[in-house]
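Engineer: Build the 3D model from these lines:
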Amino acid sequence: MPIRIPDHLPARKTLEQEGVMVMDSSRAARQDIRPLQIGLLNLMPNKERTETQFARLIGSTPLQIDMTLVRITDHQSKHTSEDYLKTFYSTWEEVRERKFDGLIVTGAPIANIPFEEVKYWSEMLEIMNWTETNVHRTMFICWGAQAALHHFHGAKRYRMPQKAFGVFRHKLVGGPNPWLRGFSDSPMIPVSRYNDIDRDSLGDDLEILIDNEEIGLCMLRDKARPALYMLNHLEYDNRSLADEYDRDVKAGLNPEMPTNLFPGGDPTVEPENRWRSHAHLLFQNWINEIYQTTPYDPAQIGLVKQSP
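Structural biologist: Predicted structure coming up:
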């Protein structure tokens, strides 16, 4: 089945070129099924690139999905025009009365700012609390995961001696679970972050699912609520890390070359994507779990206690 996104969203052309089926509103209305309602709270500055990355993965499921793009209500984007945001995005205030089968909260480039000093932290607190009553299952990514772990569990974040930057081999360490069904034992996963979570600050209501002894935690499951916390970036496309490296080189920051990204360690050679299959597996597994467990009547989301 296709994914339904706004008709003129720039991501549509990219997705169609890649063979992802995209549906318009009139065709969706003729199908006698309830589409899953998936929200994407996009906190990244490059909205178009980020929404394309996630739509690519969400759109590969065999289910019909309506994806709603959501942004912080009062935050002014420096990299995306207000016309673009008004055309394709809803503010959280505009969707807060809605129910969603799934919500993805992205990362944000504010790693060095204490959570409480983030300009939109008060709204983030409201959104995170809102997920417990209005969202069936939530996936928090990168900074979004750090923020949610801090808010819900009091987990402590600390700055690592150096930035974890590149594509690293990880290990599956949790017990059997539906989220990682089909994963190999040691997947390669893109990483770009300065911070990690202090393991000693994690309580028994969190289970580590993917880990790396060198660069830290990757993915955790919440035992108390239906949420996943992914600290790294399976959604990244081939050039996400390479473009970040090129940007920092041009800015004169003398960055370390991303680990295991460029073939032969040569930044003039295009990167190879060695994580794409696991990215699709994770999101298909997540969406399948949503489909199997979400109420048919969206109004019932949040009213019946569910297994996390």
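Engineer: Please count neighbours and contacts with C-alpha atoms only from this point.
Structural biologist: Noted.
Engineer: what helix or strand does residue 221 sit in?
Structural biologist: Here residue 221 sits within strand 216-222, counting by DSSP states H and E.
Engineer: For the next helix or strand after that strand, name the packing helices and strands.
Structural biologist: In the C-terminal direction, the helix or strand that comes right after strand 216-222 (DSSP H and E) is strand 227-230. On a contact count with 3 or more C-alpha pairs under 8 Å, 6 or more residues apart in numbering; DSSP states H and E, strand 227-230 meets strand 135-141, helix 143-153, strand 216-222.
Engineer: hmm, try it at 10 Å
Structural biologist: Contacts defined by 3 or more C-alpha pairs under 10 Å, 6 or more residues apart in numbering; DSSP states H and E place strand 227-230 against strand 100-105, strand 135-141, helix 143-153, strand 206-212, strand 216-222.
Engineer: isn't residue 245 right next to residue 267, touching?
Structural biologist: Yes - when contacts are counted by C-alpha atoms under 10 Å, residue 245 is listed as touching residue 267 (9.3 Å).
Engineer: and for comparison, fold this next one:
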Amino acid sequence: MAPIRIGILNLMHDKVATQQRFERLLKQAGQPVSVTFFYPVSHYADRPVPELVAKISLPLDLKQATAMDGFIITGAPVENLAYDEVEYIDEVRNLIDALNQAHVVQLYVCWGAMVAANYLYGVGKHRLAKKYFGVFENQVVAPDPLLTNIPRIFLAPHARYAELNEEQIGANLTVTARSKEGYLTSARGSEGQSFLFAHLEYGQNALLEEYQREIAAHPERHYQRPSHYFQDEVAMKDPRFGWQKTQAQYFDNWVRLVAAERSIKVCKIG
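Structural biologist: Next up is the predicted model:
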């Protein structure tokens, strides 16, 4: 059987770590998978593409993207910006259009989920009073194929400065899980798109590394520490990995969904 082809537009700060996380999770799902990473060309319109980025990913090409069986758009450190202020927003919107027209299975994560919900279903976002950051309890509130075999109450890491305007969510977008504090965890679009607002792809140390990266970039600012995460909260030591089983199940479910949709396409062509 030919490998399931997954494309990923990697918009995260930590390019290498992000690629390693997704590749590991997708390839451990129990089915042959090939993963291709892309970068937004417009992000480097006025400067050279960094050598590392060019080495580990390809320039986004819609023809290549729509040849994939499934596609993921990651989070991005731009949720405090208005969508039209993001330099690669047109490229992302064109990609979403192309994926829908080609009936490619889609998974949108964190900022990727926000921008897709806005573009596809007109749902805006608002800035939070403080970063929602840490490991929180979440509850399944509606059926979702990606939450199959996941406990009704489960842990997941969240890391974001913004949230969708829920009063704008209509019948075309169904919230399928939310955190104990009421924040969005996942949703399902009427056309089958999956929206993940938590960072279930994060490994054990990812929240700590994100906090350290923010502190290093702006040591003069106060940054929210990740909550409910460390065994030693005072010293910020020994991160817990309470979402590991949920993580594996979620991405296994998604790969199975992609495989099933590919089989349907093959049958129709045949």
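Engineer: And the TM-score between these chains?
Structural biologist: Once the chains are laid over each other, their TM-score by TM-score structural alignment, normalised by the length of structure 2 reads 0.91; 265 aligned residues with a C-alpha RMSD of 2.2 Å.
Engineer: Out of the helices and strands packed on strand 227-230 of structure 1, which is closest to residue 90 of structure 1?
Structural biologist: For residue 90 of structure 1, the closest of those is strand 100-105, at 13.7 Å, according to C-alpha to C-alpha.
Engineer: start and end residues in structure 2 for the closest one, please.
Structural biologist: Residues 68-73 of structure 2 are where strand 100-105 of structure 1 lands when matched by TM-score structural alignment.
Engineer: How about stretch 139-152 of structure 1?
Structural biologist: Stretch 139-152 of structure 1 corresponds to residues 107-120 in structure 2, going by TM-score structural alignment.
Engineer: Make sure residue 43 of structure 2 is indeed in a helix.
Structural biologist: Yes - checked against DSSP: H, G, I helix; E, B strand; the rest coil, residue 43 of structure 2 lies within a helix.
Engineer: what helix or strand does residue 195 of structure 1 sit in?
Structural biologist: Per DSSP H and E: strand 188-197 holds residue 195 of structure 1.
Engineer: could the helices and strands packed on strand 227-230 of structure 1 go into TSV alongside distance to residue 64 of structure 1?
Structural biologist: As requested, these are exported to TSV (distance: least, C-alpha to C-alpha, whole Å):
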stretch	distance to residue 64 of structure 1
strand 100-105	12
strand 135-141	17
helix 143-153	26
strand 206-212	28
strand 216-222	26
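Engineer: mind listing the helices for the stretch 1-150 of structure 2?
Structural biologist: Ranges of helices in the stretch 1-150 of structure 2, per DSSP state H, counting those that start in this stretch, are 15-27, 51-56, 62-65, 89-101, 111-121.
Engineer: Kindly compare burial across the ones you listed and name the winner.
Structural biologist: Scoring the helices of the stretch 1-150 of structure 2 by mean neighbour count under mean count of other C-alpha atoms under 10 Å gives helix 111-121 as the most buried, with a mean of 22.
Engineer: quick one: that helix to structure 1 mean distance?
Structural biologist: Compared with structure 1 after the fit, helix 111-121 of structure 2 shows a mean deviation of 0.4 Å (mean C-alpha distance after the TM-score superposition for structure 1).
Engineer: Measure how that helix sits relative to strand 105-109, angle-wise.
Structural biologist: 120 degrees (axes from the mean of the first three to the mean of the last three C-alpha atoms, to 10 degrees).
Engineer: what's the single longest strand in structure 1?
Structural biologist: strand 157-169 (DSSP state E).
Engineer: Average offset of that one relative to structure 2?
Structural biologist: Looks like 0.8 Å for strand 157-169 of structure 1 (mean C-alpha distance after the TM-score superposition for structure 1).
Engineer: just how off-centre is that strand within its chain?
Structural biologist: 18 Å (C-alpha atoms, centre = their mean, to the nearest Å).
Engineer: and the angle from the strand holding residue 221 of structure 1 to helix 143-153?
Structural biologist: Interaxial angle of strand 216-222 of structure 1 relative to helix 143-153 (the same axes, to 10 degrees): 50 degrees.
Engineer: what packs against strand 216-222 of structure 1?
Structural biologist: Counting by 3+ C-alpha pairs under 10 Å, 6+ apart, strand 216-222 of structure 1 packs on strand 135-141, helix 143-153, strand 171-172, strand 188-197, strand 206-212, strand 227-230.
Engineer: and for the shortest one, what span of structure 2 is it aligned with?
Structural biologist: Counting by TM-score structural alignment, strand 171-172 of structure 1 pairs with residues 139-140 of structure 2.
Engineer: any idea which residue sits dead centre in structure 2?
Structural biologist: When C-alpha atoms, centre = their mean is applied to structure 2, the residue found nearest the centroid is residue 109 (1.8 Å).
Engineer: My guess is that one contacts residue 18. True?
Structural biologist: No - with contact defined as C-alpha under 10 Å, residue 109 of structure 2 does not reach residue 18; the gap is 12.0 Å.
Engineer: intersection of neighbour lists for the two?
Structural biologist: Shared contacts of residue 109 of structure 2 and residue 18 (C-alpha atoms under 10 Å, 6 or more residues apart in numbering): 74-75, 201.
Engineer: now those in a markdown table, with neighbour count and distance to residue 261 of structure 2?
Structural biologist: Shown next, in a markdown table, are those (neighbours: other C-alpha atoms under 10 Å; distance: C-alpha to C-alpha, whole Å):
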| residue | neighbour count | distance to residue 261 of structure 2 |
| --- | --- | --- |
| 74 | 22 | 21 |
| 75 | 27 | 24 |
| 201 | 25 | 22 |
